[in-house]
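Chemist: Curious how this folds, go ahead:
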Amino acid sequence: MGNKGHRRRLNRRITDRIVAELEAGRFPWVQPWGVAAAPGHSGAPGQPGATAPGLPRNAITARRYSGVNILILWGSVIEHGWPTQNWLTFRQALAAGGVVRKGERGTCVVYADRFTPDTEKERARETGDEARAIPFLKRFTLFNAAQCEGLPDGFSTPDAPLPERATMPAAERLIAATGADFRIGGERAFYAPSRDFVQVPPQPAFFEQINYYRTCLHELTHWTGHASRLARDQSGCFGSADYAREELVAEMGAAFLCAALGIVPTVRHADYLAGWLDVLRHDSRAIFRAASQASKAADFLLSFASDTPADELSP
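Modeler: All right, here's what the predicted structure looks like:
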């Protein structure tokens, strides 16, 4: 019971933080990068400096973090204006020859898994039943590479900025590689589950052409939810909680994909903000499920691009 109570409190604390961000008009899943800072300036809190596109990753293993941890780590990057998406534990910093600077505060992230106690395995052997696994949620602390000193070159160096251009070859290759029935035309962007096709307006129709790709990836995230792929519930009608949940998955999935591909779109208008807030306030697990499903959808799509590996996302 104590473990369940701990999980509920941790779920609610993280959910409340994300709800507060949304209520303030900030989107925790929008890529935390901005204009390049002046030389020698790393950015003040709330004023991002030369923040690099990309998914948060472990500086030692190069593995990307997943699910709600992406939102937590991006939030810290936005708050402090750090120029890198590289993260380490305190011990990893020491092992790499560096040290966390005195006075720096770490960022708490979570790790969810299941384990089967030996007593349960024994009971299952005796009864012939299937052993029941017990879910657990563990938290641990990470430090951004910019909070450390003495690390090898490259650990905290900002990624190369994305050059300005209308077309993104990596995104074009990924869209083509999925084999999705992808139609260009009309005035609306949508995914039709019953007929299993995506449609988006032509790229010149977008005021800022880079947003064409965010829209494509949003609709392709919906496409992954088809029964023949990741089988998410897409039966909700507009305005329903189920509809808001699927839109939340698609929004975060598009953000994760844009980060992985180095695409920097502008912030999307909060079309579904009220619905998202209603879902999150009533269900402290909703943001965890949505972020997990968004990560799975992004990994599913990235798997079509042989030069864009979808690493297992763990500390």
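
Chemist: use CA for all of it now, contacts and neighbours both
Modeler: OK.

Chemist: Give the other helices and strands that the helix or strand harbouring Ala176 contacts.
Modeler: In this assignment (DSSP states H and E), Ala176 forms part of helix 169-178. Helices and strands touching helix 169-178, by 3 or more Cα pairs under 8 Å, 6 or more residues apart in numbering; DSSP states H and E, are helix 286-302.

Chemist: For this protein, which segments count as helices?
Modeler: Taking DSSP state H as the test, the helices found in the chain are 2-23, 68-80, 90-95, 118-127, 169-178, 211-224, 241-261, 273-282, 286-302.

Chemist: got those helices as TSV, with distance to Gln199 and mean neighbour count columns?
Modeler: Below are the helices of the chain laid out as TSV (distance: least, Cα to Cα, whole Å; neighbours: other Cα atoms under 10 Å):
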stretch	distance to Gln199	mean neighbour count
helix 2-23	28	16
helix 68-80	28	22
helix 90-95	46	16
helix 118-127	50	12
helix 169-178	12	15
helix 211-224	8	24
helix 241-261	15	24
helix 273-282	23	16
helix 286-302	17	22
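
Chemist: Could you also give me the structure for this second sequence? I'd like to compare it with the first:
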Amino acid sequence: MFSLRRGQPTLLLILWGAVIEHGYPAQGWLTFRQARAAGGSVRKGERGTAIVYADRFVPAAERQRARDAGEEARSVPFLKRFTVFNAAQCEGLPDDVPASAPPLPERELFPVAEEVIAASGVEVRIGGDMAYYAPGPDYVQVPPQPAFFHQIDYYRTCLHELAHATGHASRLARDLSDPFGSKGYAREELVAELGSAFLCAALGIRPTVRHADYIACWLDVLREDSRAIFRAASAASKAADWLLARRPAQQTEAQA
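Modeler: This next block holds a predicted model:
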């Protein structure tokens, strides 16, 4: 069984994302060789999940050098790539293999937020360890919900990224071309964060404030333009309205 340790958060998130994406029943992962060694095999046609293991080690020569010099041995960083397969992709494995890794925590679903996400029409990809909106290919990426310290933060994050997505040329057509760290980027982040706050308020989710570095960027923008907050709030309100209007319950109420 491939060993997962607490010091490998990115690796854990990748595998959590794969479990959610493919609907595997448990977090049991093996390399091709490990499956064979366990008496089983990977089923024909199954595609593995690529992961990269990062760690450090001390070569024997360095340990000897450090002993001779009376110094502390220097470790060497390394990366190693693996392709692993979920136990559900294998056959002939012992019964205890799928249960040898802890199962993914159950999701804490918030139905009204799920409705907004699904009705948006924006592709939401689950996996990895970062949340972002990719304007070119037009998709939202978020880590698996159980990866968040508070699972409700998954929905706050999804709504923030979906607020960004409303700026696409096919929707509300905001300028999303400003690079990271620029004033224009900070303005768009402010729009997305206010949009998320408006959506949370409408859906009954308690809003939260983002990281201090975001706030510092917003303050720079607001110092330069005292009306920036009003323009951002207006754009955020339009973004929230665009998303809420597509929610099935909202459409039913409008037709009544």
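
Chemist: about what we covered before: where in the second structure does the helix holding Ala176 of the first structure fall?
Modeler: Per TM-score structural alignment, the counterpart of helix 169-178 of the first structure in the second structure is residues 111-120.

Chemist: ok, now which ones touch Thr167 of the first structure?
Modeler: Gln209, Ile210 (Cα atoms under 8 Å, 6 or more residues apart in numbering).

Chemist: how near is it to Ile175 of the first structure?
Modeler: 13 Å (Cα to Cα, to the nearest Å).

Chemist: can you check Met252 of the first structure too?
Modeler: On the measure of Cα to Cα, Met252 of the first structure and Ile175 of the first structure end up 18 Å apart.

Chemist: before we move on, what about Cys237 of the first structure?
Modeler: 27 Å.

Chemist: try Asp242 of the first structure
Modeler: 26 Å.

Chemist: can you check Asn144 of the first structure too?
Modeler: Counting by Cα to Cα, the gap from Asn144 of the first structure to Ile175 of the first structure is 32 Å.

Chemist: likewise Phe300 of the first structure?
Modeler: 12 Å.

Chemist: Alignment lookup: Thr166 of the second structure to the first structure.
Modeler: With TM-score structural alignment as the criterion, Thr166 of the second structure matches Thr224.

Chemist: quick one, what contacts its match?
Modeler: Contacts of Thr224 of the first structure (Cα under 8 Å, 6+ apart): Leu230, Ala231, Ala297, Phe300, Leu301.

Chemist: Repeat the analysis, applying 10 Å as the threshold.
Modeler: 178, 180, 196, 230-232, 250, 293-294, 296-298, 300-301 (Cα atoms under 10 Å, 6 or more residues apart in numbering).

Chemist: At which residues are the strands of the stretch 51-200 of the second structure located?
Modeler: 76-86, 90-91, 123-126, 132-134, 139-142 (DSSP state E, counting those that start in this stretch).

Chemist: Arrange those in CSV, one row each, with distance to Phe198 of the second structure and mean neighbour count as further columns.
Modeler: Putting the strands of the stretch 51-200 of the second structure into CSV (distance: least, Cα to Cα, whole Å; neighbours: other Cα under 10 Å) gives the following:
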stretch, distance to Phe198 of the second structure, mean neighbour count
strand 76-86, 40, 15
strand 90-91, 46, 17
strand 123-126, 20, 17
strand 132-134, 19, 17
strand 139-142, 19, 20
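
Chemist: how about a markdown table for those, with distance to Tyr154 of the second structure added?
Modeler: Shown next, in a markdown table, are the strands of the stretch 51-200 of the second structure (distance: least, Cα to Cα, whole Å):
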| stretch | distance to Tyr154 of the second structure |
| --- | --- |
| strand 76-86 | 25 |
| strand 90-91 | 31 |
| strand 123-126 | 11 |
| strand 132-134 | 12 |
| strand 139-142 | 8 |
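
Chemist: contacting residues for the counterpart of Arg187 of the second structure in the first structure?
Modeler: Aligned by TM-score structural alignment, Arg187 of the second structure pairs with Arg245 of the first structure. Arg245 of the first structure makes contacts with 233-234, 236, 251, 272, 275-276, 279-280, 286-287, 289-290, as judged by Cα under 10 Å, 6+ apart.

Chemist: 7 Å instead, please
Modeler: Ala290 (Cα atoms under 7 Å, 6 or more residues apart in numbering).

Chemist: Quick check: the match of Thr166 of the second structure vs Pro169 of the first structure, distance?
Modeler: Thr224 of the first structure is 21 Å from Pro169 of the first structure, by Cα to Cα.
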